[in-house]
Structure formats: structure tokens, C-alpha cells
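>>> please find the sequence and the predicted model below.
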Amino acid sequence: MKCIIGLGNPGPKYENTRHNVGFMVIDELLRRHNWKLDKEKYKAQYTVEHVGSEKVLLMKPLTYMNLSGEAIRPLMEYYNLSIDDIVIIYDDLDLPPGKIRLRKKGGHGGHNGIRSTIDQLGTKEFPRLRFGIGRPEGPMPVPDYVLGSFQKENVPVIKESIERAADACDSWMEHSFAEVMNEFNQ
């Protein structure tokens, strides 16, 4: 089984914020496969589907971003998933808006959802898809920036990148993470 986890904050207030690009990629995968998050357990909404002979679990934590690991770890344990069975999608201030980067491991880079995940899993060596949101211009505090919506001029590139990130996830359902990295980290 492979597990694709999109990080974000639950609720309509946060729906179209930069911090929720992980949720947006999950939503795109649900849309294109006509799937629904029909299960809820361990502070997460999820579904288990089949792609060819592979089982795929799509997940959105229902915790707020800073506690994401509290939803991820118990669901991984319940389904007996290893670190190599997951990929976590999250926003990244250090990449330009819309740029995606896949990595097999890394630190939290100040991202509290990834910090929580590292703390809960006891390792920073898990596959991830970083989704660029850029940094705020001027004196805007980072929390206000990540909880704000994308600038109008960035919306087309963000939509295109959400599709590209979903393409990478679709590819991972059938190929190794290394192959997906080679294809999508161009």
C-alpha cells in the first residue's frame, strides 16, 4: 500500500490558503479519479482505493498543521505502513510559487507540520513533495503570509503546479519514488 498525505488546516476558513496546497493536491487526485475521502479515524480523513494491483491511501490530517504528525503516525501504524510507503505534500517558503521538488528525506526547514511529523515518526527520512509558495514581500509576518491566499497573478501557475504535483503522485502509484524524482525534479 502507498499513502499520499497532503498537509493543511481543516475547515473552510483555510481552504484556499498557501498553507493548504497539500490539501489542494489531494483534492485534485480525488477529482481526477472520482474518489471521495469516505473514512475518518485517528484525526484524519482518508480513503483507500486501488490503482492496478496497488492499494493507495489518500489522507488529510484533521489536526491543525502544527499537529499533523499526530494524525499521520497512528494511521501508518494501523495500516502497517513503512516510511517508504508514504509521501507527504506540503507548502515550502524556500521555493518560488508553483515550483515542486521531490526529496527522499530532509529537515523541517521551519515548517511546523513537518516538524510534528518528524517528532511523531522519529525520523526525517521520509519521501516528500515540497510545493513552492515563495516568501512574503515586505514586512508581512510569515504566519499571515502562509494563511493568506495566493496573489491573483500566481493563481494560474499554482493551478498548473497542483496538476503537476498530482501527476507526480499518480506516477508514484505505479513507479518507484526515485523514478518519479528523476521525472519531476527537472
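It's in. All of these numbers come straight from a predicted model, not from anything done at the bench. Numbers count the residues shown, from 1 in each chain.
>>> switch to C-alpha atoms for all contacts and neighbour counts from now on
Will do.
>>> make sure residue 181 is indeed in a helix.
Yes: going by DSSP: H, G, I helix; E, B strand; the rest coil, the assignment for residue 181 places it inside a helix.
>>> does it really touch residue 87, like I thought?
No: under the criterion of CA atoms under 8 Å, residue 181 makes no contact with residue 87, lying 11.8 Å away.
>>> show me which of the two is the more surrounded one.
For residue 181 and residue 87, the more surrounded residue by other CA atoms under 10 Å is residue 87, and the numbers stand at 22 against 17.
>>> please, which helix or strand holds that one?
Following DSSP states H and E, one finds residue 87 within strand 86-92.
>>> which parts of this structure are strands?
Ranges of strands in the chain, per DSSP state E, are 2-6, 39-41, 44-51, 54-61, 86-92, 100-103, 128-132.
>>> so can I have TSV of the ones you listed showing distance to residue 116?
Converted to TSV, the strands of the chain look like this (distance: least, CA to CA, whole Å):
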stretch	distance to residue 116
strand 2-6	14
strand 39-41	18
strand 44-51	15
strand 54-61	12
strand 86-92	12
strand 100-103	18
strand 128-132	14
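>>> closest one to residue 67 among those?
Distance to residue 67, taken as CA to CA, is lowest for strand 54-61 among those, at 8.7 Å.
>>> in the closest one, what counts as buried?
For strand 54-61, burial by neighbour count (16 or more other CA atoms under 10 Å) applies to 56, 57, 58, 59, 60, 61.
>>> tell me what that strand is packed against?
The helices and strands touching strand 54-61, judged by 3 or more CA pairs under 8 Å, 6 or more residues apart in numbering; DSSP states H and E, are strand 2-6, helix 21-33, strand 44-51.
>>> presented hereafter is structure B, for comparison with structure A:
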Amino acid sequence: MKYLIVGLGNPGLEYTGTRHNIGFEILDALAGASNISFKTERYGDVAELKHKGRTLILLKPNTYMNLSGKAVRYWMDKEKVPAERMLVVTDDLALPFGTIRIRKKGSDGGHNGLKNIQALINTTKYPRFRFGISAEFSKGHQVNYVLGKWNDDESSRLGERLERSCEAILSFASIGLDRTMNFFNNT
């Protein structure tokens, strides 16, 4: 059984280590822990992970965040993965730093990457994994904050949060969405 795990972010060195690229960072951590590497393919960097009889296709779109739907739709079709076996990993300003929130479906919550995915796959009914980046910015500085690097406190806690995020993704593929939400939401 195949699963598509999509980490949202922006390609390019200037975006590496920024809050908005947490989707890429989580997939990099998962690939690193699994001793697999990404290859540049059509519309993104892709790696294949085998876990408990499942195949996880890890995708980091290179279409930039706001056009992520093009890569998602292409890889869903190519790998024949239905929306319910796709998990989109993204940042969320509304959650405290490091908080995990997994949902079966939902709105884009103002996130342009999710908005584009929903427009191109024509549904809001797909699992999403939101990683809290908090909202510690003053009025008018949201873009600088989201595209900014982790502060010292966040950096010191990030390793453990990445590990927990990787566990949640593997859980999604092995024991299913409902049980994974019970074990990992708000942890």
C-alpha cells in the first residue's frame, strides 16, 4: 500500500532553516533517520521509504509553497495514491511552537500552499499535519517571521519535535489516521 507524504516549503538556500520550511525539515529528518536520500524528479525532490509493509513516497515540491498543488496532483496521479492516503505537512501560525495537529480534512486556514493544493485536487478531504510555529511577531511583520530562522529557544527544542513528527508520520502509515490523531495531537 502506498502513501504520499508531502512536506511543504520553498526550494533554495535562502529558505533553509526557516519556519515556513518545516515541512521540508520534517521530511529531511525522516529520510535521514531511515538512511534514504532524496532525488530530484518532476516537480520536486522525492524519496521512497519502506515501513511495515507500506511504501511512503516522500515529496518536497520544488514549485514553491504557493503552487504546491501542481506537484501534489502530479505525484498523486503518478503513484495512484488517493487523497485519504496523502498527508500534507505544513507550518501553522495559530499553534504554539512544536505543537502537532493532525486532521482528516479542513479548510486551508489562510495557508496559500494548502489553498493551492485544494484547488488543484478539488477537495478539502485529505489528511493534513500542522506543525505549530506560533505567532510571535508584531503587526505587519508576519512575512518576515514566517520566512525567518528559528530563534535560539526554538532551535534547542527542534530536534525532539522533529523526532516526534517523524513518529507521527510513520504511525499514520502503519496504524491509521484516527489512532495517530489520538496519540499525537497536541503533543
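Good, I have the coordinates. Computed from a predicted structure; not experimentally measured.
>>> so the strand holding residue 87 of structure 1 versus strand 128-132, what angle?
Going by axes from the mean of the first three to the mean of the last three CA atoms, to 10 degrees, strand 86-92 of structure 1 is angled at 20 degrees with respect to strand 128-132.
>>> equivalent range in structure 2 for strand 86-92 of structure 1?
On structure 2, the counterpart of strand 86-92 of structure 1 by TM-score structural alignment is residues 86-92.
>>> quick one: that stretch to structure 1 mean distance?
Once fitted to structure 1, stretch 86-92 of structure 2 is off its aligned match by 0.3 Å on average (mean CA distance after the TM-score superposition for structure 1).
>>> residue most distant from the centroid, structure 2?
Distance from the C-alpha centroid of structure 2 peaks at residue 139, with 26.3 Å (CA atoms, centre = their mean).
>>> turn the helices and strands packed on strand 54-61 of structure 1 into JSON lines, columns for distance to residue 78 of structure 1.
As requested, these are arranged in JSON lines below (distance: least, CA to CA, whole Å):
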{"stretch": "strand 2-6", "distance to residue 78 of structure 1": "12"}
{"stretch": "helix 21-33", "distance to residue 78 of structure 1": "21"}
{"stretch": "strand 44-51", "distance to residue 78 of structure 1": "12"}
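>>> closest one to residue 170 of structure 1 among the ones you listed?
Closest to residue 170 of structure 1 of these is helix 21-33 (CA to CA; 7.9 Å).
>>> can you give me the distance of the residue positioned nearest the centre of structure 2 to residue 108 of structure 2?
For structure 2, the residue nearest the mean C-alpha position is residue 89 (1.7 Å; CA atoms, centre = their mean). Per CA to CA, to the nearest Å, residue 89 of structure 2 is found 12 Å from residue 108 of structure 2.
>>> just list the residues touching residue 76 of structure 2, thanks.
The contact partners of residue 76 of structure 2, taken as CA atoms under 8 Å, 6 or more residues apart in numbering, are 4, 82, 83.
>>> which of these are still contacts in structure 1?
Checked against structure 1 using both residues aligned by TM-score structural alignment, their matches' CA atoms under 8 Å, the contacts of residue 76 of structure 2 keep these contacts: residue 82.
>>> go ahead and build a PyMOL selection from the buried members of the contacts of residue 76 of structure 2.
For the buried members of the contacts of residue 76 of structure 2, the matching PyMOL selection, counting by 16+ other CA under 10 Å, is:
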select buried, resi 4+83
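>>> counting by contacts, list what the longest helix along structure 1 packs against.
Taking DSSP state H as the criterion, structure 1 has its longest helix at helix 155-172. Helix 155-172 of structure 1 sits against helix 21-33, helix 177-184, with contacts defined as 3+ CA pairs under 8 Å, 6+ apart.
>>> dump those helices to TSV, plus distance to residue 146 of structure 1.
Output for these, formatted as TSV (distance: least, CA to CA, whole Å):
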stretch	distance to residue 146 of structure 1
helix 21-33	10
helix 177-184	24
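>>> nearest to residue 7 of structure 1, of the ones you listed?
Among these, helix 21-33 comes nearest to residue 7 of structure 1, with 4.6 Å by CA to CA.
>>> quick one: the closest one to strand 2-6, angle?
Taking the same axes, to 10 degrees, helix 21-33 of structure 1 and strand 2-6 form an angle of 130 degrees between their directions.
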